[in-house]
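1. Turn this into a structure:
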Amino acid sequence: MAGDVNAVKPSGAGTADREQVPGNVLVSIGALLLGMLLAALDQTIVSTALPTIVSDLGGLDHLSWVVTAYLLAATAATPLWGKLGDQYGRKRLFQTAIVIFLIGSALCGAAQDMGQLIAFRALQGLGGGGLIVLSMAIVGDLVPPRERGRYQGLFGAVFGATSVLGPLLGGVLTQHASWRWVFYINLPVGVVALAVIAAVLHIPRNRQRHVIDYLGTFLIAAVATCLVLVASLGGTTWAWGSPQIIGLAVLGVLLACAFVAVERRAAEPVLPLKLFKVRTFTLSAVISFVVGFAMFGAMTYLPTFLQVVHGISPTLSGVHMLPMVVGLLLASTTSGQIVSRTGRWKVFPIAGTGITALGLLLLHQLDEHSSTAELSGFFFVFGLGLGLVMQVLVLIVQNAVPYEDLGVATSGATFFRSIGASFGVAVFGTVFAGRLGDLLGDAFRGTPLPAGVSPGSLEADPRGIAALPPGLRPAALHAYAVAITDVFLYAAPVALLGFVLAWFLKEDRLRASVTAPDISETLASNPVERSSYDEVCRALSVLGTRAGRREIYRDITERAGYDLLPAASWLLLRIRRYGAVEPVALAERMPVPLSVVMEAVRQVEERRLAVREGVDLVLTDQGRAHAERLAEAREESLAELLGDWWGPDRPTDLVALVRELNGELCGSRNDRPREVRQPEQRSEQPV
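-> Modelled structure (predicted):
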């Protein structure tokens, strides 16, 4: 954070401040990005291929499980990947996750029926959960805290890019190659990532012992699976009052009770029950469920509406989905930044859930005659509503819990969004399949159809519509249009429930260190598991980037009660840490213009805060007193950012983080002068 004190050096000037990450580490981060790309892409790339997959393999009533199987497996595996990586080494686990993901991808591409595809998607999701969790964790192993936010921001950018490119790429591959290439495309990318990781990734050994909650993980996955099975099979495969559905519901309740009992005694519970005593967390969890329910349900069935009802190609269906994605990304980014800067957040979950409900009602109005402008406008409104609430939910959960629960609360909020997504896709599928069968039966009752065509065959394969006489096609298209858009009508009350609950959120004052989460925490379909230390590390580094280094030193100077230039304060603290600095050499090593350095030198010399000893500057007694006060102000500033987390019983890992950041505020180790005189260790001490 030493650079950029008074001004930014022109491009091409000294870059030592950014050269502390070695080249092989940058290559490793590139390979991690490829791994993240694979997992993120498979959350969205399948949506535009689903209509073609169903036409090829059949099983329209099980379409939702192609998405749900991946979501459930990835969600259930996430906490295990994180803790196993801590315990046995992340490199080996990351390679294992890539291999599992690639095997799942190859098998998905070779699937011969819907049952095989669903099973192989679950295997793929198992590996995908590990790719997301471990790639983010390995970045924390490779780069220091002050750089972490910048590199983790790259992973957020990957999520943002795949949200836009996923549906497009899925459509292009489906239309011009085969839907199987939606899965096969992962293989060359994954092999490259695997080879690079094996060759260049070297992670410091820092293993931690965990008591892994295997039973709790199994039980919560089993409860979620029972819920989704009830939602997807009830009313279609089996009647709602059938012994099978009742049995699944009872089993789900019993497993939920067992989960509560296990979590009460678990040493490291996968979802600590004490979090539900925090009202903000409980309400946010329910609203997150609602957001996942609406978002993934719509993203799964809108491409079917576009391709079947409007006859749009798979590629163009991805293009038509862009207004929704743009609205989501725009609102998500903007709302997160506004909340971080103003500290006011309650309006966003209220507005977001309200606009999402409005968007669902608008989507219900669509039919086979809707114009492209109407489609784009309604999609944009729906995406805007989702975006307004998604980032803010993660942020307010982080603000509501104590430090020791920060990491698990963050993943808990996204966990409920993942379960909501699985449940939403299943419910949407049940409503769609049930309505479509009824509507097609009503439309063609008593109407003679061509040989081999029946309402049942039209329901199983939408390509059969092309075999109908021209006069009968509109009725079939209308049945599909109503069946899909009725899904959005059924989802609207769920969004309205989120709107009502949002009014009961208590707008607590934000800690200064709670900043907008990166996009990976916002858009990931499965939880992004990080420790409390990782979350604070990310928050403080992001805050430093946002505020700007000049503002940091201005704040330190004002807090100390001096009228020095920000660069002069930085210079005094640097001399205090290293004993002496050579101004010209310092400007060569740092991304700070020589003119700014010399202006700071002139000020500290005129005020007799530092004097020359040869080519070096050293502190006078008065300068040392100023530097001591500035150091105290810097520590006070960090402590203020951490708020009540920096209490009398603050944990040792938080103390270590503040110590490390305190030292790095003067510059990285690579910027250290060749000769160090009278080193002051006190600068490394926290408050």
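2. alpha carbons only for contacts and neighbour counts from here, please
-> Noted.
3. Does residue 134 touch residue 81 like I think?
-> Yes: the pair residue 134 / residue 81 is scored as a contact, 7.1 Å apart, by C-alpha atoms under 8 Å.
4. Between these two, point out the one with more neighbours.
-> The residue with more neighbours, out of residue 134 and residue 81 and counting by other C-alpha atoms under 10 Å, is residue 134; that gives 30 against 25.
5. Identify the spatial nearest neighbour of that one, chain neighbours not counted.
-> Counting by C-alpha to C-alpha, 6 or more residues apart in numbering, residue 94 is the residue found nearest to residue 134 once chain neighbours are left out, at 6.1 Å.
6. Against residue 169, how distant is the one you found?
-> Residue 94 sits 25 Å away from residue 169, going by C-alpha to C-alpha, to the nearest Å.
7. ok, now residue 33?
-> Noted for residue 33: a distance of 18 Å to residue 169, by C-alpha to C-alpha.
8. Over to residue 216?
-> In terms of C-alpha to C-alpha, residue 216 sits 37 Å off from residue 169.
9. can you give me the helices for the stretch 1-150 of the chain?
-> With helices called from DSSP state H, counting those that start in this stretch, the stretch 1-150 of the chain shows them at 23-41, 50-57, 63-88, 90-110, 114-142, 145-176.
10. what does the stretch 151-300 of the chain give?
-> Under DSSP H, counting those that start in this stretch, the stretch 151-300 of the chain gives helices at 181-184, 186-200, 214-233, 243-265, 279-304.
11. So which of those helices is nearest residue 555?
-> Closest approach to residue 555 among the helices of the stretch 151-300 of the chain (C-alpha to C-alpha): helix 279-304, 31.7 Å.
12. same for that closest one, what does it pack against?
-> helix 50-57, helix 314-320, helix 372-400, helix 406-443, helix 473-502 (3 or more C-alpha pairs under 8 Å, 6 or more residues apart in numbering; DSSP states H and E).
13. what angle do that helix and helix 473-502 make?
-> Following axes from the mean of the first three to the mean of the last three C-alpha atoms, to 10 degrees, one obtains 170 degrees for the angle between helix 279-304 and helix 473-502.
14. before we go on, could you also do this sequence so I can check it against the first one:
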Amino acid sequence: MSATEDLAIADRAAAPPAAKGAGLTLAVVLLAVFVVPSSISGTAVALPAMGAELDSGAAGLQWVVNAFNLAFACCTLAWGSIADLIGRGKAFAIGAGLYLLASVASAVGTNIYLIDAARALAGIGGAAIFASGGAIISTVFTGAARARAFGLFGTVAGVGVALGPSLSGAIVDTLGWRWIFGVHVLALTLALLGSPAVFRAVGDQRRAGRVDTVGTALFILAMLSLMTGIVQGGEWGFASPAVLGFFTGFLVLLGAFVVVQQRVAQPMLDLSVLRDRRFVGLCLVTVVASFGFVTMLTYLPSYLTTVGGRSTATAGVLMVLLTLGVLVCPLLAGKLVAKGVPPRTVIYVSLACLVVGDATALVFGPSFSVAVVAVPLLLIGAGMGLSAGLVDGQALDAVPAEKAGMAAGLLNTVRLGSEAIAVAVYGALLAGLLRGALADGLAAHTAADPARVAGDLATGNLTAAAQGGGAELTGFLVSSYDGAFHTILMVLTGVCLVLSLVVVILLRTPAKQLTPAR
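-> Just a heads-up that it's a prediction; the model follows:
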């Protein structure tokens, strides 16, 4: 540990106590924060019941999820900058209010397109909650209390992701799908009632200036173009003219955004933060977690049922091994830092867990014991959990206090954008590898259309893929899926290893002094 880190730890230990009302403020922020990831992971459970009641097609239902994710990704950075200008407490309350209104509209909606629009509004509100929530914690807490608070932040977000599907499933089975959004209304009403405590604890943390409307519009349009290309790439093909057009539009708009940010007096994104290698390295930690953890969280259940032959219920139980670390390790990371372990060391351990966990997941196969697969799943979960929350706190420590909202917005934009990209890359690789495998050997087992069979198998629907064939066809399909899964695991391990080495280099490089606030 360097002398600089020693001084930093000593300074944090000697920092003044948290602001008055910090406990209530933290509870209010965490309540709202829990709603966002639980909604992201849990809303999909309601789609079948929603489609049956509203007589909706697949496209309309899919945008219940996509509209939220797109709006969230597009608006997080913008809300971070806005929070610095209007006040983090006000931005948090506005976000919670928008989310509440959107949840009411979703709960009472009688048309799938109205619900799609409401979910987009919820994504805008969720972006404000996440961008301002981290900045509020950074403002209210100091020293060891801040480490513990960000540990709770990471834990609550992880609990929301992990428990969202099961909680939503229970609500759908007992009360109906509309009550998923009804629960959000109740939680956010409580958060709004507690928002005066947030205002008192945060105080007036605004910086002078006005919203960079041109830069904000360019960034939102750029992210919208990128995310739409990613979302539609799986359906239209990533080499299709429309998808390539979206990606080209993203590059053009991003270039225009960078030019504008360099020329305006009060930019939405102060590009000086990107000259701080430590901050960039911490942002990249979330990218490693996206490729190493989020992809497994999304696609492992299909592997367990398709190749492992497990029931959906059993696969759900096994997934607890993956999410356990997300529930436990954020608080553990906070305690380790509070006891003097350098945050950088904890982050290195988290990266190692992700790389080793993905590599050892190669032991998965058609026949496996729970004891064997528990090791890689626990390692991957620990890798995600040790960095969740801790990275947020360290990243906000790396920037001036008046830019905390913008930095939180940028961090969460990188996090969510990389998750979407990682999941899309996994899906594209899986589909491509399966098409290649089936093109070579499917004709020996059935005369079925290879494209149709590959599509069914890629979604984990082995029954539909093997329709009209016997045991030999089923065995061939299982073997093809297993081979594709292992190839993708090797790719993911390589990506995580390379990114981890980049993070180590960036975090070991002395940070540059940031440009003072204008």
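15. between the helices and strands packed on helix 279-304 of structure 1, which gets nearest to residue 560 of structure 1?
-> Among those, helix 372-400 sits nearest to residue 560 of structure 1 (C-alpha to C-alpha), with 28.1 Å.
16. List the buried residues for that closest one?
-> For helix 372-400 of structure 1, a neighbour-count test (16 or more other C-alpha atoms under 10 Å) marks 375-400 as buried.
17. residues contacting the closest residue in space to residue 389 of structure 2 that isn't next to it in sequence?
-> Leaving aside its chain neighbours, residue 389 of structure 2 sits nearest to residue 154 (4.0 Å; criterion: C-alpha to C-alpha, 6+ apart). Contacts for residue 154 of structure 2 were tallied using C-alpha atoms under 8 Å, 6 or more residues apart in numbering; they are 326, 330, 331, 385, 388, 389, 390.
18. Would you format these as TSV with distance to residue 314 of structure 2 included?
-> Converted to TSV, the contacts of residue 154 of structure 2 look like this (distance: C-alpha to C-alpha, whole Å):
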residue	distance to residue 314 of structure 2
326	20
330	26
331	28
385	23
388	27
389	30
390	32
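19. now, among those, which is nearest to residue 7 of structure 2?
-> Among the contacts of residue 154 of structure 2, and counting by C-alpha to C-alpha, the member closest to residue 7 of structure 2 is residue 390, at 18.8 Å.
20. Surely the closest one and residue 329 touch.
-> No: judged on C-alpha under 8 Å, residue 390 of structure 2 makes no contact with residue 329 at a distance of 10.2 Å.
21. Would you reformat the helices of the stretch 151-300 of structure 1 as a markdown table and include distance to residue 404 of structure 1 and mean neighbour count?
-> Output for those, formatted as a markdown table (distance: least, C-alpha to C-alpha, whole Å; neighbours: other C-alpha atoms under 10 Å):
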| stretch | distance to residue 404 of structure 1 | mean neighbour count |
| --- | --- | --- |
| helix 181-184 | 39 | 22 |
| helix 186-200 | 32 | 17 |
| helix 214-233 | 20 | 20 |
| helix 243-265 | 17 | 16 |
| helix 279-304 | 15 | 24 |
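22. thought residue 506 of structure 2 was touching residue 275?
-> No: using C-alpha under 8 Å, residue 506 of structure 2 makes no contact with residue 275, being 10.9 Å away.
23. hang on, the earlier thing: of the helices and strands packed on helix 279-304 of structure 1, which approaches residue 558 of structure 1 most closely?
-> Closest of these to residue 558 of structure 1 is helix 372-400, at 27.0 Å (criterion: C-alpha to C-alpha).
24. related to what we said a few turns ago, can you check which residues contact both of residue 134 and residue 81 of structure 1?
-> With contacts defined as C-alpha under 8 Å, 6+ apart, the residues shared by residue 134 of structure 1 and residue 81 are residue 93.
25. ok, back up a step: who wins for proximity to residue 571 of structure 1 among the helices of the stretch 1-150 of structure 1?
-> Nearest of those to residue 571 of structure 1, taken as C-alpha to C-alpha: helix 145-176 at 18.8 Å.
26. tilt between that closest one and helix 114-142?
-> 160 degrees.
27. Quick one: distance of helix 145-176 of structure 1 to the chain centre.
-> Here helix 145-176 of structure 1 is found 11 Å from its chain centre; the criterion is C-alpha atoms, centre = their mean, to the nearest Å.
28. now swap in stretch 439-459 of structure 1 and tell me
-> Worked out by C-alpha atoms, centre = their mean, stretch 439-459 of structure 1 lies 44 Å from the chain centre.
29. Contacts for it, please.
-> With contact meaning C-alpha under 8 Å, 6+ apart, stretch 439-459 of structure 1 is reached by 60, 436, 437, 464, 465, 467, 468, 475, 476, 479, 483.
30. Can you give me the first-to-last residue distance of that stretch?
-> 10 Å.
31. in it, what counts as buried?
-> Neighbour counts over stretch 439-459 of structure 1 (16+ other C-alpha under 10 Å) mark 439, 440, 441, 454, 455, 458, 459 as buried.
32. of all the residues you listed, which two lie farthest apart?
-> Largest separation among the buried residues of stretch 439-459 of structure 1 by C-alpha to C-alpha: 439 and 454, giving 12.7 Å.
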